[in-house]
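Engineer: Here is my input; please provide its structure:
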Amino acid sequence: MGYEAHFRVWRGDAGAGELRDFRVEVNEGEVVLDVIHRLQATQCPDLAVRWNCKAGKCGSCSAEINGRPRLLCMTRMSVFAEDETVTVTPMRSFPVVRDLVTDVSFNYEKAREIPSFHPPTGTAPGEYRMRQVDVERSQEFRKCIECFLCQNTCHVIRDHDDNKRAFSGPRYLMRVAELEMHPLDSHGETGGDRRELAQAEHGLGFCNITKCCTEVCPEHIRITDNALIPLKERVVDRHYDPLFGLFRRRKD
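Structural biologist: Prediction:
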């Protein structure tokens, strides 16, 4: 059976905006994105919302629902009581373009700062050999759909906009961790060091492992436990392990 829900939707642009109230029809089995589309079709044809696949795989429809970062297409209306007000707002950590659409170009800028995978010199692609455990580790990180919900909820970015210059956020520290853990990555052959890059260029030290990024990930990637903490451990080993320090001095 359908019912009429009370929605509060943020309307505005980079200059100013406000929450506006609407009564919208909801049918059984629908998700929040369905209701937003009905709102566009019946009351607000100029409402801006970004979406694409409607299957939780493109990451386009990221927003905040009742203050929690979520995908509009993966949030079922059945999780809300029929008399509950559903508030939909744009992601708070990124500049608003219009209505529910935000400018997420910060994330693509950070992605370009990470040196790409560097295969072993003299090894042809068909000759690559990896243990299954290493394959599975990389596969978990590659489940990321770049919805940027982890970036949005990370308080280092969310509460301190100035940190964006020095902190890439959990999504791209996870990318650095993926490459650092990859047994066939030979970035070091070119004089690079992904551990130093993580600490000095991408702000790994700002992360205090609250696991808020993991909690909002729609792909259930264990970002903190499997990427950020191991990367921190590798950085600590590099700087503070006495045996590694001795080896480094002898090598120099």
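
Engineer: Every contact and neighbour count from this point should use C-alpha atoms.
Structural biologist: Will do.

Engineer: what about the nearest residue to A14 once chain neighbours are set aside, how many neighbours?
Structural biologist: Among residues not flanking A14 along the chain, V96 sits closest, at 5.1 Å (Cα to Cα, 6 or more residues apart in numbering). A count of nearby residues for V96, using other Cα atoms under 10 Å, gives 20.

Engineer: now H118
Structural biologist: The number of residues packed near H118 is 14, by other Cα under 10 Å.

Engineer: now do E84
Structural biologist: Neighbours around E84, by other Cα under 10 Å: 10.

Engineer: Just list the residues touching the residue nearest to A14, thanks.
Structural biologist: V96 makes contacts with D13, A14, P90, T102, D103, as judged by Cα atoms under 8 Å, 6 or more residues apart in numbering.

Engineer: before we go on, could you also do this sequence so I can check it against the first one:
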Amino acid sequence: MSKREFRIWRGDTEGGELTDYQVEVNEGEVVLDVIHRLQATQTPDLACRWNCKAGKCGSCSVEINGKPRLACMTRMSTFEEEETVTVTPLRTFPIIRDLVTNVSYNYTKARETPAFAPPPELAPGEYRMQQVDVERSQEFRKCIECFLCQTVCHVIRDHEENKEAFSGPRMFIRAAELDMHPLDDRTDRAEQASHQQGIGYCNITKCCTEVCPEHIKITDNAIIPMKERVVDRRYDPLVWLGRKILRRDQVEQQATAGSAAAGVSGSPGTPGGEAGPVHYAAEPTPGGLSFAQEIPAPQPPVLDADGKLPMTETRFDKPGPASPFGEDVTFPVDPQQLNYRYWQAQA
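Structural biologist: All right, here's what the predicted structure looks like:
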């Protein structure tokens, strides 16, 4: 056991300052252990968010010596004995108290991301995927939502005004995952990433990849492929030629006629069946005309009265496929055979 110098930010929404502490550190401990010892011995009112202490919940995200890290995964042995360890809250998000920040921005952006849309011709239980398709998006499922990639992204770290139009790396990998999903029925993921998530703001610094504790290649495997899809659609030679030939009013007439012929009375995600807006990427010309490419407006997911996504796949009456453990087992299991009476309580 040895004495180490710590400098921790203390304060709230009104302001604060760095406070010095001298605390005992044992061999093999991590920064979160030291913070807990400080709470137990010197400053019981120190606020710190944590949960699993195993690097799987993402709760203990802080900035240690200026770098966003998980406190439970940062070993004290990585610092020199005479080095002062500085622990501060995530800089990108508003401070609640001490090391706890308000990360609700990320959940707001998550709600704006359209959910998985299963193909209408398949019922729950009939989804089938090739293993190669599973592995392609499995990397992005490792995200623990620590939001280190969000806080290190300079687009919103240094520019608060960008938060409204920029979703951040965490939501980009979600968009990429759904865009790569072979059963996802939405075809506007690239447009949604461009027009609503603001993927064009990203300039590929790869800082989000560097701080990811799950070692997800956010930039190379998610953001760059999504940017390529957006550019491929926007600068396709035939689409470019169409924008030069057709005037905007002609595009609107064709879109209206096409919708009427298809019997479309409204778009999903809009209340009352009202048609959603159509976005145009207009390019004014010296002659005063405006040529445009019709881009379907991304639609938000349908929410229930409480503003939540409907959980329609958690329970259904259709029996599942044969069990590999025997043909006498069917799914879902009869509620009488369950030890946990959740569904009975709900009924």
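
Engineer: what sits against the equivalent of S59 of structure 2 over in structure 1?
Structural biologist: In structure 1, the residue matched to S59 of structure 2 (TM-score structural alignment) is S60. S60 of structure 1 is in contact with R50, W51, N52, L71, C147, counting by Cα under 8 Å, 6+ apart.

Engineer: Give me the subset of these lying in strands.
Structural biologist: Taking DSSP state E as the definition of strands, the contacts of S60 of structure 1 contribute L71.

Engineer: just the contacts of S60 of structure 1 now: which is nearest R137 of structure 1?
Structural biologist: C147 (20.4 Å; Cα to Cα).

Engineer: Please list the outside residues in contact with the helix ranked longest in structure 2.
Structural biologist: The residue-count maximum for a helix in structure 2 (DSSP state H) belongs to helix 248-262. For helix 248-262 of structure 2, the external contacting residues (Cα under 8 Å, 6+ apart) are S265, S290, F291, A292, Q293, E294.

Engineer: between these, which is closest to R174 of structure 2?
Structural biologist: E294 (25.2 Å).

Engineer: circling back: and the contacts of S60 of structure 1, which are buried?
Structural biologist: W51, L71, C147 (16 or more other Cα atoms under 10 Å).

Engineer: Format the contacts of V96 of structure 1 as a markdown table; extra columns: secondary structure and distance to H160 of structure 1.
Structural biologist: Output for those, formatted as a markdown table (DSSP: H, G, I helix; E, B strand; the rest coil; distance: Cα to Cα, whole Å):
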| residue | secondary structure | distance to H160 of structure 1 |
| --- | --- | --- |
| D13 | strand | 21 |
| A14 | coil | 18 |
| P90 | coil | 17 |
| T102 | strand | 17 |
| D103 | coil | 17 |
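
Engineer: For these, which entry has the maximal number of neighbours?
Structural biologist: Highest neighbour count within those, by other Cα under 10 Å: P90, with 25 neighbours.

Engineer: Just give the nearest non-adjacent residue to that one, would you?
Structural biologist: L100 (4.4 Å).

Engineer: Whichever of the contacts of helix 248-262 of structure 2 end up buried, select them in PyMOL.
Structural biologist: The PyMOL selection below is limited to those of these classed as buried (16+ other Cα under 10 Å):
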select buried, resi 290+291+292+293+294
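
Engineer: Out of the contacts of helix 248-262 of structure 2, which sit inside strands?
Structural biologist: Using DSSP E, the contacts of helix 248-262 of structure 2 in strands are S290, F291, A292, Q293, E294.

Engineer: Can you name the residues that contact the first one?
Structural biologist: Contacts for S290 of structure 2 were tallied using Cα under 8 Å, 6+ apart; they are R247, R248, A282, E283, P284.

Engineer: the strands in structure 1, which residues?
Structural biologist: 3-12, 17-26, 62-65, 68-71, 85-89, 96-98, 101-102.

Engineer: before we move on, back to that, would you reformat the buried ones among the contacts of S60 of structure 1 as CSV and include distance to E127 of structure 1?
Structural biologist: Formatted as CSV, these follow (distance: Cα to Cα, whole Å):
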residue, distance to E127 of structure 1
W51, 40
L71, 40
C147, 34
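
Engineer: Closest to C44 of structure 1 out of those?
Structural biologist: Nearest to C44 of structure 1, judged by Cα to Cα, of those is W51 at 16.4 Å.

Engineer: Run a quick check on the closest one versus C61, I expect a contact.
Structural biologist: Yes - the criterion here is Cα atoms under 8 Å, and W51 of structure 1 meets it with C61 at 4.6 Å.

Engineer: Could you check how far the corresponding residue of structure 2 for I157 of structure 1 is from G198 of structure 2?
Structural biologist: Superposed on structure 2 with TM-score structural alignment, I157 of structure 1 falls opposite I156. Going from I156 of structure 2 to G198 of structure 2 by Cα to Cα, to the nearest Å gives 11 Å.

Engineer: what do these two both touch?
Structural biologist: Each of F166 lies in contact with both I156 of structure 2 and G198 under the rule Cα under 8 Å, 6+ apart.

Engineer: Just the helices from structure 2, written as ranges.
Structural biologist: Using DSSP H, the helices of structure 2 run over residues 31-41, 104-112, 131-138, 148-152, 154-157, 169-180, 189-195, 207-211, 218, 224-234, 237-245, 248-262, 342-346.
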